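J.: have a look at this fold, sequence not included:
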C-alpha cells in the first residue's frame, strides 16, 4: 500500500471536518434568516432575499458532502434548485417554504444523519 506524501493529511482532514461541524449551527441560522426574509416579503419574496437563500443553500450543497454531511448536502442541493427555479420563473415559491422548514428541522436534530426524514 502506498504511503501518503503528507503524513499529517488525516489529522488535517479531521480538523477541517471539526471546523465544518462547528459552522453548521451558524449555517442553519443563516438559512433560517434568509427564509424569514423571504416569507416576510409575502406571496412573492424579494429577489435579494431569494438570492441570499439560494447562496446559503448552494454553499452547503457544495461543501457538506466533503465533510461527511452527504445527505445535508444532497437535500440542500435539491432545495437550492427549487429556489433557482423560483428565481428564474417567479413561480413555485409556496412549495419551497415547507421544504426549507423540513430541512431546518431535520438538520437541527442531526445534520450528519444518513437519512432525510
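T.: Noted; the coordinates are in hand. As the structure is a computational prediction, the values presented were derived from the model and not from experiment.
J.: okay, CA-based contacts and neighbour counts for the rest of this
T.: Fine.
J.: which secondary structure state does residue 5 sit in?
T.: Three-state call for residue 5 (DSSP: H, G, I helix; E, B strand; the rest coil): coil.
J.: how close does it sit to residue 41?
T.: From residue 5 over to residue 41 the distance is 53 Å, taken as C-alpha to C-alpha, to the nearest Å.
J.: okay, now the one to match up with it:
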C-alpha cells in the first residue's frame, strides 16, 4: 500500500466528512421544505418547487458518496431520477411523494447507514 504524498490527507478527508455530516440535517430540511411546496400544488406540483426538490436531491446524490454516505447518495439519486421523470413527463408525481418521505425518515435515523430500509 502506498503512502499518500500529503501526510495530512486522511485528516483533511475526515474533517470534510464531518463537515458534510454536519450539513445533513439542513439538507433534510431543504428536501422536506421542497416536498411541502410540491404538495401545495395538489395533484401536480408547481414546476419551481419540483425543480427545487430535484436540485437538492441532485446535490446529495453527487456528493454524499464522496464523504462516506454511499447509500444516502444512491437513494437520493434514485429519487432524483423519479423527480426528473416527473419534470419531463408531468406524470408520476403520486409515486414520488412516499419515496421522498421514506428517504427523509431513513436519513433522519442514520444517513451513513449501509442499508436502506
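T.: Arrived safely. Since this is a predicted model, take the numbers as computed values, not measurements.
J.: superposing both, give me the TM-score.
T.: Once superposed, chain against chain, the TM-score is 0.98 (TM-score structural alignment, normalised by the length of structure 1); 117 aligned residues with a C-alpha RMSD of 0.6 Å.
J.: more crowded one of residue 5 and residue 41 of structure 1?
T.: residue 41 (14 against 7; other C-alpha atoms under 10 Å).
J.: now do the same contact list for residue 46 of structure 1.
T.: residue 38 (C-alpha atoms under 8 Å, 6 or more residues apart in numbering).
J.: contacting residues around residue 75 of structure 1?
T.: Contacts of residue 75 of structure 1 by C-alpha under 8 Å, 6+ apart are 61, 103, 116.
J.: what's the helix or strand for it?
T.: Using DSSP states H and E, residue 75 of structure 1 falls within helix 70-89.
J.: what is the nearest of the contacts of residue 75 of structure 1 to residue 10 of structure 1?
T.: residue 61 (23.1 Å; C-alpha to C-alpha).
J.: by contact count, what packs against the stretch of helix or strand residue 18 of structure 1 belongs to?
T.: Using DSSP H and E, residue 18 of structure 1 sits within helix 9-40. With contacts taken as 3 or more C-alpha pairs under 8 Å, 6 or more residues apart in numbering; DSSP states H and E, helix 9-40 of structure 1 sits against helix 47-63, helix 93-110.
J.: what separates it from the chain centre, distance-wise?
T.: Helix 9-40 of structure 1 sits 8 Å away from the centroid of its parent chain (C-alpha atoms, centre = their mean, to the nearest Å).
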